[in-house]
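Visitor: next input, structure requested:
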Amino acid sequence: MFGVVTYCLEDNATGGSRLVLAGQMLVSSVGLFEKEIRTLSGQFSEIDISGIEEMDTTGAWVVSNLAAQHDCPITGASEKAKHLLEAVAVAVGEGELSPPVVPVWERVPLSLGEKVYDARGGIIGVVSFLGAVLMSFGTMIRRPSRIPMRAVVKQMEMVGVSALPIIGLMSFLIGIVIAQQGAVQLQQFGAETLTVNLVGRITLRELGVLMTAIMVAGRSGSAFAAQIGTMKLTEEVDAMRTIGLSPIERLVIPRIVACTFMMILLGFYSSIVGIIGGAVIGQFALGIPFFTFLERIQEVVPIHDVWVGLVKAPVFGLIVALAGCYHGMQVKGNSEEVGIRTTMAVVSAIFAVIVIDAFFAVFFTEVGWG
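Guide: Purely as a prediction, here's the structure:
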């Protein structure tokens, strides 16, 4: 006797042994029974389970597997036991269950349709989220006392001040790469002095703010999604609503304001550090004195290039913050959703930033700032 499972062997006329089971074939009791039954020698001619009082899927699997090994029938099964034995018979007979393979000409349109339908729901969710954000902005403008200044300042520190070292290092190295590679190509035409123009314009106009936006998306956008998503998962967001606080005002607005404002400073800071990196290469590789390089930047870079970068920066910051907060607010179900939504926040933010940057490039060219 093992737990609540009992068995006995009865000899029959065919020369085999009839295995008679009784008790409860449950996951909590079949472990010792299965271990002991493996030590028995001889061939079973029949397995009688009429004495089984209760059986679950694990017990049915053990009995069915035993019957398959000895190639013998199972008798005395109740209606419930029959259903369980039929359910596990396929797994016992074939080893592993696998879903039917849908033909590719059906699978591809089906997948495309699901994506389109999901996109429809996503558009509705984004519009609803933007509407909630705009309404909260309007409320806070009418009632400035509701602006959570401490939260805004904290997010500014996290988005901006804490990011200065990594963004500075990245921008410095990008400036070095642009200057070095640009000089190599321009030397073929004897125009290596134009490296100053290249570094100044491409850093202030494009790469400074663009690379900063990508870094902020990977660093702060993902943090927004993970933080809000975790709060949503642990029902802290619901608790805020219960006590009369707006999650949009307390969680979303401070992050949007901080990211939008700090992107202006980070973008300009990144451009300046990138130019310094180019000046360092000019000093040691091109024979252009460091301060001469910086003075030359002021002469060859038009002021509207600076304004182009400053106009792009808050737009990119707004996109990154909206993507991170939106995906964070969409978390539901389980902790795996937090990782999925964090990844989606970073990917969608970077994609949107690059697309908007392309539109900016066309727009500024059309208005004469190309």
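
Visitor: contacts and neighbour counts: CA atoms only from here.
Guide: Noted.

Visitor: helix or strand next in line after the longest helix along the chain, which one?
Guide: If each helix of the chain is counted by residues according to DSSP state H, the longest one is helix 104-142. Using DSSP states H and E, the helix or strand that follows helix 104-142 in sequence is helix 149-159.

Visitor: which of the residues in that following helix are buried?
Guide: By 16 or more other C-alpha atoms under 10 Å, the buried positions in helix 149-159 come out as Ala151, Val152, Gln155, Met156, Met158, Val159.

Visitor: need these in CSV (columns: distance to Ala183).
Guide: Below are the buried residues of helix 149-159 laid out as CSV (distance: C-alpha to C-alpha, whole Å):
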residue, distance to Ala183
Ala151, 46
Val152, 43
Gln155, 40
Met156, 38
Met158, 37
Val159, 34
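
Visitor: one more, please, to line up against the first structure:
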Amino acid sequence: MRSPEIAIDPATVPGARSLVRLQGDWTLRALSYRLRSFREQLAGRRDDAAWSLTGITRLDSFGAALLWHAWGRRWPECIEIPDDLRAIVGRVAASAESPLPRVRRFGIVDAVIVLGGALLSFRDHALDFTRLLGQLCLDLAYLARHPAEWPLREISANVYKAGFKAMPVAALVGFLIGVVMSYLSALQLRAFGADIFIVNILGLGIIRELGPVLVSVLVAGRSGSAMTAQLGVMRVTEEIDALSAMGVSRTIRLVLPKVIALTLAMPLLVLWTSSVALLGGMLSAWLQLDLGMAFFVERLPQVVPLANLVIGFAKGAVFGLMIALVACHFGLRVSPNTESLSANTTASVVSSITVVILVDALFAIATRSIGVPR
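Guide: Next comes the predicted model:
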């Protein structure tokens, strides 16, 4: 790499005061060390100089743009330049003269287009989701007539991965949530002398609402994303197409085991997480309010009817079903590229959590008069 140089000699051309001779490599790498000084020297020779570029050994688009701006976006009257360098500068000049695309303001028509695109995308998702549900119903009817073809190994493997392996993190988060709820509730109840009502708050809050929703969010981020990624990778590597070519149902072998396994595992995870959360709440109440754990255990069935446990179990099963369906839906929509895989995995987690919250709201409306002591 030859360093760029600027040599200024007396002009031999009529009408020019000086002759500017450029030498060396005029590239981004070579010019970056003394770019400011080169710009100052070139700017001072814009109108009264003749130019010689025969000594330039290498010229890239950056060096050509530097010279073009130094010449005031027009060719000098007196210039000696080889044909190959003239072509490079000419391309830079042509691109500089082309007008920039006009930025159009966002208007009502654009808003309608965006809204219409979102509605059409939602329609496609709804149709594919309905088609997946219909296919699963047909698979269940087929398996009812052929019990020997139930994918029991796949179901047990998914129960282990989505249920058993999620127990440690669910227990940790549940215990901490129970401690935090008990601590914050104790601060308020102590001010009114209503210490014993902490059992009501923790029992109803954890068993009926917080336990199922908390587990669902954890499972959606952990197991739901894993299901989507697994199906997406199989789509990218064309394993799903290979199963179809061999006559193997992709829904029976890939989708149905995940849906059944998560539907069965979620109520058990809800029970496990709620129990650990209540344990954390009992320990915090014992330390903060001096309420014995035996009193907590004795009073809990009195203030929390059994219907709340049933509602929590039902929520867990429905949440697990919806998370698995949404995860498999987005996994099967993955295109054979990595960008689609990451986008659909993210959409799967967000959609699963949104669906869980919507279904929980429906449960709250439908069971508002069930299991609540009056």
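
Visitor: about what we covered before: now do the longest helix of the first structure: distance to the chain's middle.
Guide: Relative to its chain's centre, helix 104-142 of the first structure lies at 17 Å (C-alpha atoms, centre = their mean, to the nearest Å).

Visitor: ok, stretch 77-94 of the first structure next?
Guide: Distance, stretch centre to chain centre, for stretch 77-94 of the first structure: 40 Å (C-alpha atoms, centre = their mean).

Visitor: and for it, what's in contact with it?
Guide: Here stretch 77-94 of the first structure makes contact (C-alpha atoms under 8 Å, 6 or more residues apart in numbering) with Asp48, Ile49, Ser50, Met55, Asp56, Thr57, Ala60, Trp61, Ser64, Asn65, Ala68, Leu97.

Visitor: in the stretch 201-350 of the first structure, which spans are helices?
Guide: Here the stretch 201-350 of the first structure has its helices, by DSSP state H, counting those that start in this stretch, at 208-216, 222-233, 236-242, 247, 253-281, 290-300, 303-329, 336-366.

Visitor: tell me which element Cys8 of the first structure is part of?
Guide: With DSSP H and E as criterion, Cys8 of the first structure is part of strand 5-11.

Visitor: meant to ask about Ile49 of the first structure
Guide: Ile49 of the first structure belongs to strand 44-55, assigned by DSSP H and E.

Visitor: what's the angle from that strand to strand 5-11?
Guide: 160 degrees (axes from the mean of the first three to the mean of the last three C-alpha atoms, to 10 degrees).

Visitor: who are the packing partners of strand 44-55 of the first structure?
Guide: strand 17-25, helix 57-70, strand 74-75 (3 or more C-alpha pairs under 8 Å, 6 or more residues apart in numbering; DSSP states H and E).

Visitor: quick one, which of the ones you listed gets closest to Ala226 of the first structure.
Guide: Evaluated with C-alpha to C-alpha, those place helix 57-70 nearest to Ala226 of the first structure, the distance being 38.5 Å.

Visitor: what comes up buried for that closest one?
Guide: Within helix 57-70 of the first structure, judged by 16+ other C-alpha under 10 Å, the buried ones are Thr57, Thr58, Gly59, Ala60, Trp61, Val62, Val63, Ser64, Asn65, Leu66, Ala67.

Visitor: go on, stretch 234-253 of the first structure?
Guide: Val237, Asp238, Pro247, Ile248, Glu249, Arg250, Leu251, Val252, Ile253.

Visitor: hmm, which two among these are most spread apart?
Guide: Checking those with C-alpha to C-alpha, the most distant pair is Asp238 and Ile253, at 17.3 Å.
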